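A.B. asks: With the input below, show me the fold.
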Amino acid sequence: MLHRVEGIVLRSMDYGEGNKIITLYTREMGKVSVMARGAKKVKSRLGAVTQLFTFGEYVFYKSGQMGTLNNGELLKSFNKLREDLYKSAYSAYLVELIDRMSSEEDASAYLFEQLKAGLEAIDEDKDMAIVAHLLEMKLLGSAGYSPELEACVSCGSITPRMLFSARLGGVICSSCSYKDQQAIAMSDATWKLLRLFKRLDLRRLGAIDVKQSTKDELKSCMRTYMDTHVGIRFKSRSFLEQMEKYDI
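C.D. replies: The predicted structure is shown next:
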C-alpha cells in the first residue's frame, strides 16, 4: 500500500553501499521504518530528506514490516541542529525519547506536534534543557506516569516547602517527608515550573529565563523521576551528562 505522510527522521542508518534505513515519526502512522535506496549517493534526490531531525513529506510503499521510500519533499531541514554540538545533543535526546517511548505505528498527532515544536524551539535558540523537560513531561503523561504535582501525594495537603518524591510519584509535604528519605528539596519556582510543564503546549513556549539553581533542581527532579518510572537508559542523555561533567 502506498502512503503519503508528514514525518520527522528519528534515526538514519547506512545500509549496504548506497542505501539508508530511516525511522520516521509520523503524524498519521506513528513510528515507521523505510528503506531509502540510493540515498547515500551524492546526487540522490533522497539524500536531504533522510538526514537526522529532518521534517518532510514522505511517500513510501509498505506491505510488510519495512517500507520502501519512493519520494520525499523537504519541509524543514533543521541544519543548525546537526551543525552545533549542544543543539545536536539535545535534539538527539528529543528524538530518542520519542523513539524509545513509542511503539511501532502507535500514532499520536499531539506527540508529533510536540516533537516538531521542540526541535523548532531548539532551532530558535530557546532554552534546550527546558525544552527537553517539557517533552519528557508530555511523554510521561502519554505513558500514564504523570507525577502528582498539585498537592501532597500522600496526604493531600499543601505546605510552604514541598519536596519531590520520585518513588511516591509526585510532591510530598514536609510532614510526610519521612516517607521518602530520598525526596528532593525544591524551591517554589521549581514546583511552579513542574506544574507548568504538565499544562504547557510546546507550541506555545515563548522566551523563558530560568535561574541556574532552579534548572539544577528541575534536572534532578525530572531525571530521578524518569529513571524511577521509565527505566530506559537513553544513550543521548548519557552523552549530555558527559558534556555537563566535562563542561564540553
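
A.B. asks: use CA for all of it now, contacts and neighbours both
C.D. replies: OK.

A.B. asks: What segments of the protein are strands?
C.D. replies: Ranges of strands within the chain are 2-15, 19-26, 30-36, 55-62, 67-76, 163-165, 170-172, 184-185, based on DSSP state E.

A.B. asks: Next, name the residue at the spatial heart of this protein.
C.D. replies: Leu94 (3.0 Å; CA atoms, centre = their mean).

A.B. asks: quick one on the thing from earlier: nearest to Leu149, of the strands of the chain?
C.D. replies: Comparing those against Leu149 with CA to CA, the closest turns out to be strand 170-172 (5.5 Å).

A.B. asks: what residues does the closest one touch?
C.D. replies: For strand 170-172, contacts defined as CA atoms under 8 Å, 6 or more residues apart in numbering pick out 147-154, 162-165.

A.B. asks: ok, now with 10 Å
C.D. replies: Contacts of strand 170-172 with the rest of the structure, by CA atoms under 10 Å, 6 or more residues apart in numbering, involve 146-159, 161-166, 177-180, 183-186, 191, 221, 225.

A.B. asks: mind checking how far Leu193 is from Asp209?
C.D. replies: 12 Å (CA to CA, to the nearest Å).

A.B. asks: Give the intersection of the neighbour lists for these two.
C.D. replies: With CA under 10 Å, 6+ apart as the test, Leu193 and Asp209 both reach 130, 215.

A.B. asks: The structure of the following sequence is requested for comparison with the preceding one:
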Amino acid sequence: MMNKWEGIVLRTMPYGETNKIVTILTKEAGKLTAMARGAKKPASRLSSITQVFLYGSFLLRTGKGMGTLEQGEPINSMRHIREDLEATSYSSYIVELIDKLTEDGERSTGIFDLLHDALHAINEGYDPEAISLFVEWKMLRVAGIHPILHQCASCGAVEGEFAFSFQEIGFLCHRCFHTDPYLVRISPSQLKLIRTFANVPITQVGTLNLKKPTKQFMKKIVRQIYDEQVGLRLKSLLFLDQLDRTPNLLPEKEKPAESDD
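C.D. replies: Down below sits the predicted model:
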C-alpha cells in the first residue's frame, strides 16, 4: 500500500553499502521505519530527504514488516539547525527524547505538533535551550508522569507560597512544606515558568529570553524527574552536559536582553 504522509526525520542508520534505514515521525500515522534504498549515494534522489530534522512529504510503501521510502519532497530542511552547533545539539536531544518516548505506529498529532513547533522555533533562531525545556516538561505526560502544577499536591490549595516536591512530583504550598523535607523552594516567577513550560504551546509564547541560571534551575528539576521516574539515558544529553561545562566550544553570538518575566 502506498501512502503519502508529512513527517520529520528522527534518525537514520546505514544499511549495507548504499542504503539507509530511516525513522520518520509522521503527522498522520505516528512513527514509522522504512528502508531508503540507495540513499547513501550522493546522487540519490533520496539522499537529501533522509537528513535528520528535515520536515517533508514522504511517499512510503507499507505492508508487513518494514516499509520502503519511495520518494519525498522537503517542506523545510531546517538549514539553520544543521549549520549551528548549539541548535544542532539541542535539536538532537529533543529528537532523541521524543523518539525514545514514542512507539512505532502510535499516532499522536500532539507529539508531532510539539516536535514540529520546537524545531521550527529553533530554526527561526529562538533560544534552543529554552525550547528544549518546553519539550522536556510536555513529554513528561507521554512518559506517564503527570506533575501536579495547578494546586498543592497535598491539600489542594491554590494560593500561598509554593515549593517543588520530587516526592509528590508537584507543588506543595507552605502549609504542607513539612510533608517533604527535601522539597525545593521556588519563587513566584519560577512557579509561573514551570506552568508555562508544561502547559503553554510553544507557538503562543513569543520571544522568551531567560537568564542562564534560571534555565539551569528549571533543567535540574525536570531532569531529576526523568532520572528518578523514567530512567532515560540519552546519548545527546551527554554532549549537552559537555557544552554546559565548556561553553567556549560555541562561537560568540549577539545575545538579546535576558529576562525571567
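
A.B. asks: TM-score, when you put one on top of the other?
C.D. replies: Once superposed, the chains reach a TM-score of 0.94 (TM-score structural alignment, normalised by the length of structure 1), with 248 aligned residues with a CA RMSD of 1.6 Å.

A.B. asks: just to revisit the earlier point, columns mean neighbour count and distance to Leu202 of structure 1 on top of the strands of structure 1, output as CSV?
C.D. replies: Output for the strands of structure 1, formatted as CSV (neighbours: other CA atoms under 10 Å; distance: least, CA to CA, whole Å):
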stretch, mean neighbour count, distance to Leu202 of structure 1
strand 2-15, 19, 16
strand 19-26, 25, 17
strand 30-36, 23, 19
strand 55-62, 20, 17
strand 67-76, 17, 18
strand 163-165, 27, 23
strand 170-172, 27, 22
strand 184-185, 20, 26
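
A.B. asks: rewinding a little: shouldn't the residue nearest to the centre of structure 1 be in contact with Phe112?
C.D. replies: No. In this structure Leu94 of structure 1 lies outside contact range of Phe112 using CA atoms under 10 Å: 11.4 Å.

A.B. asks: and Met101 of structure 1, how many neighbours?
C.D. replies: The number of residues packed near Met101 of structure 1 is 14, by other CA atoms under 10 Å.

A.B. asks: From what I see, Gln190 of structure 2 and Met218 are in contact.
C.D. replies: Yes. Assessed by CA under 10 Å, Gln190 of structure 2 is found in contact with Met218 at 8.0 Å.

A.B. asks: All the helices of structure 1, residue numbers only.
C.D. replies: 79-83, 85-101, 109-123, 128-143, 188-199, 212-229, 235-246 (DSSP state H).

A.B. asks: quick revisit: now do the shared contacts for Leu94 and Phe112 of structure 1.
C.D. replies: Contacts common to Leu94 of structure 1 and Phe112, judged by CA under 10 Å, 6+ apart, are Gly118.

A.B. asks: one step back: structure 2: which residue goes with the residue nearest to the centre of structure 1?
C.D. replies: Residue pairing (TM-score structural alignment): Leu94 of structure 1 is matched to Ile94 of structure 2.

A.B. asks: Now for that match: which residues touch it?
C.D. replies: Contacts of Ile94 of structure 2 (CA under 10 Å, 6+ apart): 10, 88, 114-115, 118-119, 128, 131-136, 139, 236-237.

A.B. asks: List just the nearest of these to Phe53 of structure 2.
C.D. replies: Leu10 (6.3 Å).

A.B. asks: Tell me how many other residues surround Glu105 of structure 1.
C.D. replies: With other CA under 10 Å as criterion, Glu105 of structure 1 counts 15.

A.B. asks: so what's the closest residue to Ile75 of structure 2 other than its chain neighbours up against?
C.D. replies: With sequence-adjacent residues excluded and distances taken as CA to CA, 6 or more residues apart in numbering, Ile75 of structure 2 is closest to Gly56, at 4.6 Å. With contact set as CA under 10 Å, 6+ apart, Gly56 of structure 2 has these partners: 5-9, 24, 26, 49-50, 72-77.

A.B. asks: rerun at 8 Å
C.D. replies: Contacts of Gly56 of structure 2 (CA under 8 Å, 6+ apart): 6-8, 49, 72-77.

A.B. asks: for Cys155 of structure 1, same thing?
C.D. replies: Per CA under 8 Å, 6+ apart, neighbours of Cys155 of structure 1: Cys176.

A.B. asks: what do you get for Trp5 of structure 2?
C.D. replies: 26-29, 57-60.

A.B. asks: Let's see that with 6 Å instead.
C.D. replies: If you count contacts by CA atoms under 6 Å, 6 or more residues apart in numbering, Trp5 of structure 2 has them with 57-58.
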